[in-house]
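Q: Sharing a model that was predicted from the sequence below.
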Amino acid sequence: MTWHLYTSPRSPFVRKVMIAAHELGLADQITTQDVVTTPMTPAPELLVDNPLGMIPTLMAGERMIFDSLTILEVLNDAAGGALFPAGTRQDCLTRHAMANGMMDKAVRILDEQFRAQNGDTEAHIAGFVAAIKRGISWMEPRLTEGRFDAGDIAFCALLAYLDMRFPKFLWLADAPVAARWYADISTRPCVADTAFQTPPFV
């Protein structure tokens, strides 16, 4: 199989994927395309495949694979690799999550530095809002009645968070399918019993 990977030469998340690809002997099966993408101005060519405009994004034909951990799992499975040893998988994933979280913090430091220099807070917020709305639109045709897997749980938690933190976000009007799905999912005991706390919690 041939894959196409959207990349940036300075992204730690892309570097992680490329290290894995070389380790697994798959690097020569991956074509790469460097893109310049930011929250305010996502790369148009990347938006065609990933509504969040984020890298790395791996294309396997028409199939979009995202984020970096998912890409690692796909490549590892394709190569029959041992990046996620069965006996220590949970420990491996925990260490990966810690490293990934630190990468995210480091990238956010850089982002905050750029924002402080340019004074474009509103543009940043608008870019993030647009990305979330594109993401919800991408999710809508992939929602399935009766299914409730980890992907559904994550999407449910996102929508609940938007309602709690950003009541003026008004995503419901633009996403009727997701709104109906969320209303139905919200009746599940596991969702109702874990509702976000109201003030004084922050």
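A: Noted; the coordinates are in hand. Residues are numbered from 1 along each chain as shown.
Q: contacts, neighbours, all on C-alpha from now
A: OK.
Q: residue contacts, the most centrally placed residue in the chain?
A: The centre of the chain sits closest to Asp67, judged by C-alpha atoms, centre = their mean, with a distance of 5.3 Å. By C-alpha atoms under 8 Å, 6 or more residues apart in numbering, the residues touching Asp67 are Ile55, Pro56, Thr57.
Q: In addition, the following structure is provided for comparison:
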Amino acid sequence: MKLLTGPTSPFARKVAVVLHELGMTDDVEMQVVTTTPIKTDPEVAAANPLGKIPALIREGGGALYDSRVICRFLNAQADGTLYPQAHEWEVLTLEATGDAIMDAGIAMIYEARMRPEDKQWDGWLEAQWSKVERAMDALEARWISHLSGRLDMGQIAVACALSYIDFRQGHREWRSARPQLVAWHAKFEERPSMQATKPE
């Protein structure tokens, strides 16, 4: 199998972390591509008609895309436990929360990089940041006990999301009002899978 990936994509990193956690790094070739919403890499477009990474090209099967689909597939291939049935809906909701933080963070980057300077909208940037903050507030208030439990896909998604915010929005202060989330994230980042997939 081959994974079309990017060095700074938080969604691609999420898949890479899963590969490490499942012991599957030798089973998937990582191919770094350069693609944007304005100029889509042809190989990415062939694998995913939406032109987004990551995309997983399977031998003898169609390509899979959207990180949630890929992670679920990899977990099934490895007979993993990242989606425990007893907490399935909580895990999926937490994964969706992490993905939404990533989506908002990427939207902020695209606004600054893809749009001409005279067409950039500060109101849009702040609206995206408000989504991030509301999600973080929910994590702090309602999800810490789950985050501190046995490893699952929700935890991986949230960790990758928070790390992406630090990577791209490090000038924004989010820690002071969320001490439990800060402590959890610092500990989770020590995992070998997170260390091995840090963006450059």
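A: Done, it's in. Predicted model only: the values in this text are computed from it and were never measured.
Q: picking that back up, I'd like the list of the contacts of Asp67 of structure 1 that fall within strands, please.
A: Thr57 (DSSP state E).
Q: now that we have the contacts of Asp67 of structure 1, which one has the most neighbours?
A: Comparing the contacts of Asp67 of structure 1 by number of neighbours (other C-alpha atoms under 10 Å), Pro56 comes first, having 29 neighbours.
Q: residues in contact with the alignment partner in structure 2 of that residue?
A: Superposed on structure 2 with TM-score structural alignment, Pro56 of structure 1 falls opposite Pro54. Applying C-alpha under 8 Å, 6+ apart to Pro54 of structure 2 gives the contacts Leu3, Leu4, Thr5, Gly6, Phe11, Ala12, Val15, Tyr65, Asp66, Ser67.
Q: Out of those, which comes closest to Val28 of structure 2?
A: Lowest distance from Val28 of structure 2 to the contacts of Pro54 of structure 2 (C-alpha to C-alpha) belongs to Leu3, with 6.5 Å.
Q: Surely that closest one is in a helix?
A: No. Assessed with DSSP: H, G, I helix; E, B strand; the rest coil, Leu3 of structure 2 is strand; it does not lie in a helix.
Q: quick one: the aligned residue in structure 1 for it and Leu83 of structure 1, what's the gap?
A: By TM-score structural alignment, Leu3 of structure 2 lines up with Leu5 in structure 1. For Leu5 of structure 1, the distance to Leu83 of structure 1 equals 19 Å [C-alpha to C-alpha, to the nearest Å].
Q: Looking at these two, which is more packed in?
A: Leu5 (23 against 16).
Q: The more buried one contacts Leu58, doesn't it?
A: Yes. Judged on C-alpha atoms under 8 Å, Leu5 of structure 1 makes contact with Leu58 at a distance of 4.5 Å.
Q: same for the lengthiest helix in structure 1, what does it pack against?
A: Across structure 1, the longest stretch assigned as helix under DSSP state H is helix 89-118. Packed against helix 89-118 of structure 1 by the contact rule (3 or more C-alpha pairs under 8 Å, 6 or more residues apart in numbering; DSSP states H and E) you find helix 12-23.
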